[in-house]
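Chemist: the sequence isn't on hand, but the structure is:
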């Protein structure tokens, strides 16, 4: 549980600029696999502001949009859909867009983008958490569907499968900035046929927030890239 120096008030917006050593402890969050890279975007500035605060991240797997259905958690990083907005404090981080990850074939010219219909042809591996409904909605909008042959809760595992040359995968474009384009692989942006889902930090509305959660919320509030010309995942 978070601690602060005796006699100090709870963390508030003005007090966030006070010496960070007054906030200590471990804050735990659940994170969906496709957004796990976003935990690093929070952890880095959080550690700068509060060097004695640790962030414990737990991946939440399963066919659900948000961690609260799979894990008893009061905070997490997930999709900010309507149900979440009604029951949680929400701090948008980025808009999730997608690329088609394939083996690189030098004989095939690169393209600026590819349609979801075209992308449905190869054999697929996919992150289990991402479907349904997120990817299914995009494929359905283009009049097709995705028949994944391999499902995993690890984005890194997707890259490993695609590397064999037998598989393709739809991956959030954030991961193409994390891993780059490894030798032998190619990332092609998918057309934006639906509004991009927003991913963000959620914390429970009910009950008072601890000083740790307030520090986490204050940090996340500075990272909103959903209206920026250069989103956090691009």
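Modeler: Perfect, I can see it now. This structure is a prediction, so every number in the text was calculated from the model and none was measured. Numbers count the residues shown, from 1 in each chain.
Chemist: only C-alpha atoms from now on, for both contacts and neighbour counts.
Modeler: Noted.
Chemist: just the strands in this structure please.
Modeler: Listed in chain order, the strands of the chain (DSSP state E) span 25-31, 53-59, 75-79, 88-95, 98-103, 124-127, 148-152, 169-172, 185-189, 198-204.
Chemist: out of these, indicate the one that is most buried.
Modeler: Across the strands of the chain, averaging neighbours per residue (mean count of other Cα atoms under 10 Å) puts strand 75-79 on top, at a mean of 27.
Chemist: what about versus this one:
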């Protein structure tokens, strides 16, 4: 039954029987037969289909919610039993928004010291992708914004505050300033993250509030690419303060505080709202709480 529920979750996510089969590591006939057996067991049609996937039925959508809960609990049970026998081990999958990548090591390093049997898989993803992967059981936890857009039903632990800096060369426009306003930043050419990134949406709102319609001369989903362009001396961007420090800002490059208003957003760990908690995730949540209490990452 658990395997068939996993098939349904994969079909709903991939919207394709062939891709779902590949994800589950089975043949398409095996997956299709598994979904059909699940339908026969429950006595309802779960998937609208002919030769192709055409979405879930109303009953299928409801069963999908139960499937995620049951599969998540089954995985938690298996991991807890293994932990009782072998200690904490296995792979911990975490998805992180690009602007928060600079804080991840402050969480994973002490975790690894306490639990050397655990391996990490860290993915860079947009905030929407973080929540989607969490909901689809593709990751164990995520790091994202907590206070800007809806999170849904998750367990959240605040880690730090995100404040913004203008990254530019000292001889570029505004480059000689100790601080700048959003209104001033709105008047210069910028390279920014792509619109699918929540950081971009935050920055756009702040620029619009300052009276400008954002029109970046370059956009990318990679903060490394933005930073590399700024280092060339001809570009400017807006990045969080902690990320700028992680990337390394040295003269003649400058990271200038943006004020009026001094915008602040909370970054934190999100995990499934499930009891009992998977042991790997429970240890991560505990580490996140210690990190938040230590103030290592600041307010």
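Modeler: Perfect, thanks for sending it. Here the structure is a predicted model, which is why all the values come from computation and not from measurement.
Chemist: mean shift of the lengthiest helix in structure 1 relative to structure 2?
Modeler: If you go by DSSP state H, structure 1 has its longest helix at helix 38-49. Averaged over the aligned pairs, helix 38-49 of structure 1 sits 1.2 Å from structure 2 after superposition, using mean Cα distance after the TM-score superposition for structure 1.
Chemist: against structure 2, where does that helix fall?
Modeler: The alignment of helix 38-49 of structure 1 onto structure 2 (TM-score structural alignment) covers residues 103-114.
Chemist: check the offset of the top helix by length along structure 2 from the chain's centre.
Modeler: Longest helix in structure 2, counting residues (DSSP H): helix 58-86. Counting by Cα atoms, centre = their mean, to the nearest Å, helix 58-86 of structure 2 is centred 21 Å from the centre of its parent chain.
Chemist: now that helix: buried residues?
Modeler: In terms of neighbour count (16 or more other Cα atoms under 10 Å), helix 58-86 of structure 2 has its buried residues at 60-61, 63-64, 67-68, 70-73, 76-77, 79-80, 83.
Chemist: thinking again about what came up before, mind listing what's buried in the match of helix 38-49 of structure 1?
Modeler: 103, 107-108, 111.
Chemist: and if you look at stretch 214-232 of structure 2?
Modeler: 214, 219, 221, 223, 226-227, 229-231.
Chemist: ok now do the residue nearest to the spatial centre of structure 1, which residues does it touch?
Modeler: Residue closest to the average C-alpha location in structure 1 (Cα atoms, centre = their mean): residue 35, at 1.8 Å. Taking Cα atoms under 8 Å, 6 or more residues apart in numbering, we find residue 35 of structure 1 in contact with 77-78, 199.
Chemist: do residue 6 of structure 2 as well
Modeler: Counted by Cα under 8 Å, 6+ apart, residue 6 of structure 2 has contacts 24, 67, 71.
Chemist: run through who's touching stretch 153-160 of structure 1.
Modeler: Against stretch 153-160 of structure 1 from outside (Cα under 8 Å, 6+ apart): 33-34, 61, 101, 125-129, 152, 169, 171.
Chemist: leaving out sequence neighbours, find the closest residue to the equivalent of residue 4 of structure 1 over in structure 2.
Modeler: In structure 2, residue 4 of structure 1 lines up with residue 83, judged by TM-score structural alignment. Distances taken as Cα to Cα, 6 or more residues apart in numbering put residue 89 closest to residue 83 of structure 2, at 6.9 Å, once the chain neighbours are dropped.
Chemist: save the buried residues of stretch 214-232 of structure 2 as TSV, and put in distance to residue 255 of structure 2 too.
Modeler: Output for those, formatted as TSV (distance: Cα to Cα, whole Å):
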residue	distance to residue 255 of structure 2
214	20
219	19
221	20
223	15
226	14
227	11
229	14
230	11
231	12
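Chemist: quick check, nearest of the residues you listed to residue 292 of structure 2?
Modeler: Nearest to residue 292 of structure 2 out of these is residue 223 (Cα to Cα; 24.6 Å).
Chemist: state the distance from the alignment partner in structure 1 of the closest one to residue 130 of structure 1.
Modeler: In structure 1, the residue matched to residue 223 of structure 2 (TM-score structural alignment) is residue 155. Applying Cα to Cα, to the nearest Å, the value for residue 155 of structure 1 to residue 130 of structure 1 is 10 Å.
Chemist: mind listing the shared neighbours of the two?
Modeler: residue 34.
Chemist: that older thread, so which pair among the contacts of stretch 153-160 of structure 1 is furthest apart in space?
Modeler: 61 and 101 (21.5 Å).
Chemist: quick one: residues contacting the residue nearest to residue 83 of structure 2.
Modeler: Applying Cα under 8 Å, 6+ apart, the residues near residue 89 of structure 2 are 83, 115-119, 280.
Chemist: map it across to structure 1 for me.
Modeler: With TM-score structural alignment as the criterion, residue 89 of structure 2 pairs with residue 24.
Chemist: equivalent analysis for residue 287 of structure 2, please.
Modeler: Checking TM-score structural alignment: residue 287 of structure 2 goes with residue 219.
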